[in-house]
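Asks: sequence and predicted structure, then a few things I'm wondering about:
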Amino acid sequence: MDKTYDPHQIEQRWYARWEDENHFAPSGTGTPYSIMIPPPNVTGTLHMGHAFQDTIMDVLTRYHRMHGHNTLWQPGTDHAGIATQMVVERQLNAEGQSRHDLGREAFVERIWEWKQQSGGTITRQLRRMGASVDWSRERFTMDDGLSRAVREVFVRLFDEDLIYRGKRLVNWDPVLLTAVSDLEVVSEEEEGHIWHMRYPLTDGSGHVTVATTRPETMLGDTAVAVHPEDERFQHLIGQTVDLPLTGRRIPVIADDYVDPEFGSGCVKITPAHDFNDYAVGKRHDLEQINILTEDAHINDNAPAAYQGLDRYAARERIVADLDAQGLLAATEKHTLMVPRGDRTGAVIEPFLTDQWFVRAEPLAKPAIEAVEDGRIRFVPDNWKNTYFEWMRRIEDWCISRQIWWGHRIPAWYDDEGNIFVARDEAAAHEKARAHHGRDVSLTQDEDVLDTWFSSALWPFSTLGWPEDTDALRTFYPTSVLVTGFDIIFFWVARMIMMGMKFMDDVPFREVYIHGLVRDSEGQKMSKSKGNVLDPIDIIDGIDLESLVEKRTSGMMQPQLARKIDKATRKAFPDGIASHGTDALRFTFCSLATTGRDVVFDMGRADGYRNFCNKLWNAARYVLMNTEGEDCGVDATADVRYSVADRWIRSRLERTIEEVNRNIDAYRLDLASQALYEFIWNEYCDWYLELSKPVLQTSDDAALRRGTRQTLVRVLETVLRLAHPMIPFVTEEIWQRIAPLTGKAGPTVMREPFPVENDTLKDTAAEADVDWIQTFILGVRRIRGEMDISPNKALPVLLNKGGADDRRRLDDYGVFVSHLARLERIQWLESNDEPPEAAIALVGEMQILVPMKGLIDKDAELARLDKERAKVRKELEKTEQKLANSSFVEKAPASVVEQERQRQDDRRATLQQLDDQYARIERL
């Protein structure tokens, strides 16, 4: 093996070999286990959320594959209707063209060309992350098979009156000119205004005052609402007000929706431009007046003075006109939540338009029952409450989008407006012929389906539905869905509804909900904040200038670009070092807790890069001491095991138990912690050192053989145990270690995952090695406290030990002497007076290291005096700060608490230094 671990030398080589040799495919034997990848956008690149989620899925897949399950991790990508269309439209705009210049057919062909050239970025990046998906089964939501499934579902739902076309309020993007889903709307706090307007009572007796953050919508008001029990307005219910600027009269109605404590207690109702008002309007059969065009200008339903104005220009004119007529009561600054389209940044409008909808309630009922009765289990369990909350008040689902890229709605219209829904155009003509008794001209609906519609079919459409395929029978229902909590409504719930409807079974048995990746300060990662990390940059490394360029490229605001430039240079003055894939994956595993947020800190990635190096160096030590040597693989070999051998085997079994238990419980954080502690602390730091006295000094051939056997067998087992989390380094080492244990195979991923063997657990050996470790650590602590060189051999006296201590010293003195670097060990007799010495305890036994002649007394006292003076100065500074009442009262509580902790720590440190000074002074 190379002296230095270089992940780039092995990662892509091993992945190519795994893929070429088809190791990711289902085995065809064993209990089926399947995971569907949440299909990433074909336009996308791998971000930290993808990398985190894909690491979890790959760990589960490799784990179950090694457990002998017939394992499928199904890959694929989503056509991402709006996002993909925007990419290609921008390309056309750069060429001086629009999609309308090309026409629909040519534009869609252009998108397919782009998809073939550039759409595979994220799949290449998945390979870099080590994702062991079965690429031979890769699907795309617009491929022929999935498109057929989409049409089939649409037609069946329409035939059962579960899909309909109607005029309802939707989220509307006035730049994209299409309805969008809630997931594509980002609402954030912004500074704005609230306007208080007077609506005169028709009878001339006064006015009511209403407030709004969108004055232009008053042109579409059809009522003023008050609470039915609000005594202030009981006399107004049933009267009318004159709607300013419009010449219309609108009624005063009573509705529980109104909060009498908020504002004036009177609320303007605009059913065509507000979701809550829409519901009120439905209850009271109010007129719905849409006053906006598709691009958010005022339309012909408004007074002529405002027609054609942009919504914000209309707002200014309306406010001015109200003020001129004495009808503007007040204008106040106001912080409000503004909904913007995530693609365009445009303010989203609630918009009344004809769309296609799915009747959600009938589909939701069996989907709710599937979670209630345990057929589907959420992990963590509390997320089922979020699911229930949405499902039990579910609204009909708008599934149409006014764009060209996507599954075109399989509906055709005749000249009279009759709708014929069919699987293809020929079938639509056949239905029209049956309706009219003759052939008629038909035009297909221009809209396409919401991307989430095809995604909702993903668990069964990818397996060949509506055909009854072997894959469908084998792998449906899938075993687990791994996803973030932010799409429980948009994807998880809809997959359950569609699975129950068309497969008459749940789409997955478990839903593992993970948190969202945030930066080290807990902030959401975003390009505008300049805190986005690219997982490939962490794997390969990137220099500072390239990182700055990457983070600021394309930014239109110079001030923001400068801010991000400065922040990047401060956070990464040396750029980002190369860590390799395994280090990044292990970092993600360590963060896979049950919390909502995953706080990513580069310091962790640095630590796990060192962990991979540690494993590599341990393997080099093992190979140097076992290659070409008798490792006792032959069953007839004479083998004897040291206490250290029995201890590490026992500790390995406990680690195997812990890793299996925690992966089964989706606690990858605890499983990775158990692995880390065993590999780093127990195997590398302790066992490898304990093996040296046997290999280097023992004359017992059987004992040396037992230690060599333990070295290779424990390491080989650990490599299988760690493989799902760190697949590349474990594969590279396993190929060299396995032959020494009598094993051979094309890949470690096809080897059995370790399962615990209780017969190898040895509590006596664990107790004995615990005694050895405590002894050695006690001596090392004395060295540290007394500033004694690690290379200086020490004399040690033992006092007050029992029979077990004497037995253990007789049996394991060689380990203690070697690792603690001792000159000699001597028991004090009961009547001996202990000398002035530093003391450590092993149970009741005292370890004494005599100080006389061991250190330069004057030099050590001088050093301690200097250290005490430094700590006293720091303590005085802290005490003065805490004595300052102004600081304690005005500083944040966390800062004050931090200072108090420092005070306690410095007092404790000073006490230790004083005690040490007194001991040395007595020498």
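Replies: Cool, got the structure. Numbering: from 1, shown residues only.

Asks: please count neighbours and contacts with C-alpha atoms only from this point.
Replies: Noted.

Asks: ok, now which ones touch F233?
Replies: Neighbouring residues of F233 by CA atoms under 8 Å, 6 or more residues apart in numbering: V226.

Asks: putting a second one here so we can go through both:
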Amino acid sequence: MLDKNYDPQTLEKNWYRFWEEKGYFVPADQTGSTRAEGAGAGAYCIMIPPPNVTGSLHMGHGFNNTIMDTMVRYHRMKGDRTLWQPGTDHAGIATQMVVERQLEAAGQTRHDLGREAFIERVWEWKQESGGNITRQLRRLGSSLDWQHERFTMDEGLSNAVREVFVRLFEEGLIYRGKRLVNWDPALHTAVSDLEVISEEESGHMWDIRYPLVLPPGATGPAHLVVSTTRPETLLGDCAVAVNPEDPRYKHLIGEFVELPLTGRRIPVIADEHADPEFGTGCVKITPAHDFNDHQVWLRHRDENAIAEQPHGGLINILTPDAAIRTNQPEEGALLPVAYVGLDRYEARKLIVADLDSLGLLAAVKEHRLQQPRGDRSGAVIEPYLTDQWYVRVAPLAEPAIAAVEDGRIRFVPDNWKNTYYDWMRNIQDWCISRQIWWGHRIPAWYDVEGNVYVGRSEDAIRARHGFGPEVVLLQDPDVLDTWFSSALWPFSTLGWPEQTDRLDAFYPTSVLVTGFDIIFFWVARMIMMGLKFMDDVPFKDVYIHGLVRDAHGEKMSKSKGNVLDPIDLIDGIGLEALVEKRTKGMMQPHLAEKIAKQTRKDFPDGIPGFGTDALRFTFAALATTGRDVKFDLGRIEGYRNFCNKLWNASRYVLMNTEDQDCGQAPDESGGELEFSAADRWIRARLHATTATVTDAIEGYRFDLAAQAIYDFTWNAFCDWYLELSKPVLTGTAASDAAKRGTRRTLVETLETLLRLAHPIMPFITEEIWQKVAPLAGAQGETIMLAPYPVADAGADDPEAVAEIEWVQQVILGVRRIKGEMNIAPGKPLPVLVANASEQDKTWLAVARPYLDFLARIESVTLLEDESSAPESAIALVGNMKLLIPMAGLIDKDAELKRLDKEIGRLTDEIARIGQKLANPSFVDKAPAAVVDKERARLAEQSTAIGNLQAQREKIAAL
């Protein structure tokens, strides 16, 4: 027998330990025995999006892993040889930042430790953080193949990274070049376009006079006025561009201006980049510090006036810290000494002041601009000229686009393929080098003359080129972009470049489950690399889910203080512990105070523990295709109640079937089986639900699967079938064969329901299944490896369904009358029946045990003439009328008094809400959700008062 109370925390830990120790997560055949690697066909594989080893999992991980585990458990029960590959990502920049902050708190920097000692420190952090992540995944019930867990910097994956780099380099698809990159001056590394967040901010526009240098005798304006949002970069200008069709400046093309503060002359060039409608129509060209300007420079770099400038006009003015750099001796005096060493913004102030003192500052205007910031550091990104390693992506992108176009890869929902196409068809070469220490070192070495050698190791390079120990080789200090190793995840985790059995068995994988925000970062790159190195797509489906947001629809973030930890929802957390957790490490006291205040408002009693199954069911129920998930505690509380409902229903089944003849072997026991209409009805409903759930999971509609399971369990099974079983099991009129039939239906329906719900709710279903399975004749050590239910069209029983639906309408009709008339639910009532068909009469006769027990009917009288009936309350069941005489059933005066009091209360409430909604201050200033809630309450109260008034009229007429 199950314990009286459902205690998820205890049973969840016990069952996960049991599953893992038994090896059930390792790919197995349908009999449950661990299979040999790579045996046979019919494999199903999901690669976990490897979480970063930077701390702990968040709600997005909880949602994502619930979806994956649901599919993995479903396919495992379907008999597929199922692999869910676990692992974590080294997350180069993010992880290095975490450890550097730890050092900073201790008054140190990574440079104090040195590269090797710092990397050792990061490995220590990885061991701690990675262990925390795997513990969290276990608590979420994730049935991952832990025996084959991988890490993007373990030896096998590092070998794969080196192999890919070398092969791409040898094919000319990886190259090193001096290019303009997004430079993060806080992290001191290049970052990709995808790691830059551009948001509109307040700034200024400066109009600067550039003196014209005209030939002797020539006439024209004294200056050209250019507009810029970054005056400090004028130190690196190589030209001023005007539109070739702009009549104001057409005659000045080819002339020169004096670049203020520098003593250099730069040409006026013609380029369509200059927009005559924007500003003055004159644009300063700074090719080393602006991506658009760089493209202009590429188009004009061979022109004499630019080519003859120092460095061909390509002048870098900044250090890696975004300060004005020192002039190199061989360059000559390019940058005024007064600005050297100043931070870019300090230099800006001094340059603007100097321009003003020289009469060259024409105007300063308020201006809104798109400010690019690093998504991790928050620092303003600088376009920066530096040597980097690149992947030539276009040749890889073409087959990756074709794989989606021809259907080898399917996006779910389908519209996300358009986002994929938009990016892939406009793809730029991928900068893969990062100037940090944590990550895969680039497998390239340099000799003292700067010649570069790429190879799988230094020894391999020395052997190939015949270099002895006297030849000094230094490895490139840069590391690879984190996404480079992640792009290899679907095949590197399976042993590539070795041709392993696991690789043969599970590549290509079945589905990738991920958020839309990394389609560019990860999904596209995995497709390109999979096609390149495996000659096949890495997965067949890409299921794109939404983001998990808070109850107000806001994105969860630490800065907003609305982050929820899935483990806190599982185990519970007190208010003060939650406040401390949300404000820990915050450097801004006012922000910490704001978050603490909001937390105390939202969770005055902390968060109670709901258990993993309730959390997982909530995620599944909210997983509407393509939409963000709006999470609130009300939903998870409701599904915790659902778990309690299933638990208590199972206790009822066990109490009525344990140590009883459940009809599993009627020939041996000698007992016959008789199935009632209710037994046949619940079987039909169960198999219809099985078909719905199966179709929903196969179609990635986890919300529909959860809803179907919920509706069947709560409504059909618990609210109706268990109640319909009671008159059979407890009544004296039921035969032994009928009781055996009902007991068998109880255990078989519950056992099937548990298997149906197991992929979403693994723990509670395992606990109950262990008790129910023997009674239902099910075999096996665990529900995990029991067969998933298959819909049986033969279970369809229209006659039983019609009869029980009729019974339900009769019972609900009588109950509704009792509720409206404030009659005690348990009070037996006489029922008069008018306009009954022959079918109604038949069902009235056979269904009396159900009606008497559930509707508390005292007697049933068939009326030939309805006009002879006394004043009655009426309920309709099709054309049949149920009449319940009111005389003597209620205290008329007392009921009228009660109704008047309730009508008065609702009238006051309606007036209060109406006054609130009539107040423009409330409607205009309150959040839309709050206003909508008040309007919904007004509608509900208006409907309720109408019903009460109708009921009063009815009773007053008695």
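Replies: Arrived safely, thanks for sending. If you're wondering where the values come from, they're calculated on a predicted model, not measured in any experiment.

Asks: helices and strands around the helix ranked longest in the second structure, which ones?
Replies: Determined from DSSP state H, the single longest helix within the second structure is helix 928-956. Applying 3 or more CA pairs under 8 Å, 6 or more residues apart in numbering; DSSP states H and E, we find helix 928-956 of the second structure packed against helix 892-917.

Asks: now do the helix it packs on against helix 928-956, angle only.
Replies: If you take axes from the mean of the first three to the mean of the last three CA atoms, to 10 degrees, helix 892-917 of the second structure sits at 160 degrees to helix 928-956.

Asks: what's the mean deviation for helix 892-917 of the second structure versus the first structure?
Replies: Helix 892-917 of the second structure differs from its equivalent in the first structure by a mean of 3.1 Å after superposition (mean CA distance after the TM-score superposition for the first structure).

Asks: contacts for the helix or strand following that helix?
Replies: Counting by DSSP states H and E, the element after helix 892-917 of the second structure in chain order, helix or strand, is helix 920-925. Identification of contacts with helix 920-925 of the second structure by CA under 8 Å, 6+ apart yields 916-917, 931.

Asks: and of the residues you listed, the nearest to R627 of the second structure?
Replies: Nearest to R627 of the second structure out of the contacts of helix 920-925 of the second structure is V931 (CA to CA; 23.5 Å).

Asks: ranges for the helices of the stretch 51-200 of the first structure?
Replies: Secondary structure of the stretch 51-200 of the first structure (DSSP state H, counting those that start in this stretch): helices at 81-94, 99-102, 104-118, 121-128, 144-159.

Asks: looking at these, which is buried most?
Replies: Sort these by mean neighbour count, taking mean count of other CA atoms under 10 Å, and helix 144-159 sits at the top with a mean of 19.

Asks: okay, that helix sits on what stretch of the second structure?
Replies: Here helix 144-159 of the first structure aligns to the second structure at residues 155-170, judged by TM-score structural alignment.

Asks: stretch 835-844 of the first structure now?
Replies: The aligned range for stretch 835-844 of the first structure is 870-879, by TM-score structural alignment.

Asks: what separates the matching stretch from the chain centre, distance-wise?
Replies: Chain-centre distance of stretch 870-879 of the second structure: 52 Å, with CA atoms, centre = their mean, to the nearest Å.

Asks: compute the first-to-last residue distance for it.
Replies: End-to-end distance for stretch 870-879 of the second structure: 20 Å, by CA to CA, to the nearest Å.

Asks: now check the first structure for the residue matching Q770 of the second structure.
Replies: Under the alignment (TM-score structural alignment), Q770 of the second structure pairs with Q735 of the first structure.

Asks: same question for T482 of the second structure.
Replies: Structural alignment (TM-score structural alignment) places T482 of the second structure against T451 in the first structure.

Asks: likewise R755 of the second structure?
Replies: So, by TM-score structural alignment, R755 of the second structure is matched to R720.

Asks: that match: neighbour count?
Replies: 24 (other CA atoms under 10 Å).

Asks: do the one 10 residues further on as well
Replies: Other residues within reach of T730 of the first structure, judged by other CA under 10 Å, total 25.

Asks: wait, what's in contact with it?
Replies: Contacts of T730 of the first structure (CA under 8 Å, 6+ apart): 719-720, 722-723, 748.

Asks: what does K167 of the first structure give?
Replies: Counting by CA under 8 Å, 6+ apart, K167 of the first structure makes contact with 352-355.

Asks: looking at the residues you listed, which is nearest A869 of the first structure?
Replies: Of all the contacts of K167 of the first structure, L352 has the smallest distance to A869 of the first structure: 76.3 Å, by CA to CA.

Asks: and for the residue nearest to that closest one when sequence neighbours are not counted, the neighbour number?
Replies: The shortest distance from L352 of the first structure to any non-neighbouring residue, by CA to CA, 6 or more residues apart in numbering, is to L169 (4.4 Å). By other CA under 10 Å, 22 other residues sit near L169 of the first structure.

Asks: compare the contacts of K167 of the first structure with the second structure and list the ones that remain.
Replies: Counting by both residues aligned by TM-score structural alignment, their matches' CA atoms under 8 Å, the second structure reproduces these contacts from those: 352-355.

Asks: aligned partner of V98 of the second structure in the first structure?
Replies: Checking TM-score structural alignment: V98 of the second structure goes with V87.

Asks: against the first structure, what's the mean shift for the match of helix 144-159 of the first structure, could you check?
Replies: Mean deviation for stretch 155-170 of the second structure: 0.6 Å (mean CA distance after the TM-score superposition for the first structure).

Asks: need the residues that contact that stretch.
Replies: 151-152, 174-175, 391, 440, 442-443, 454-456, 484-485, 488, 492-493, 495-497.
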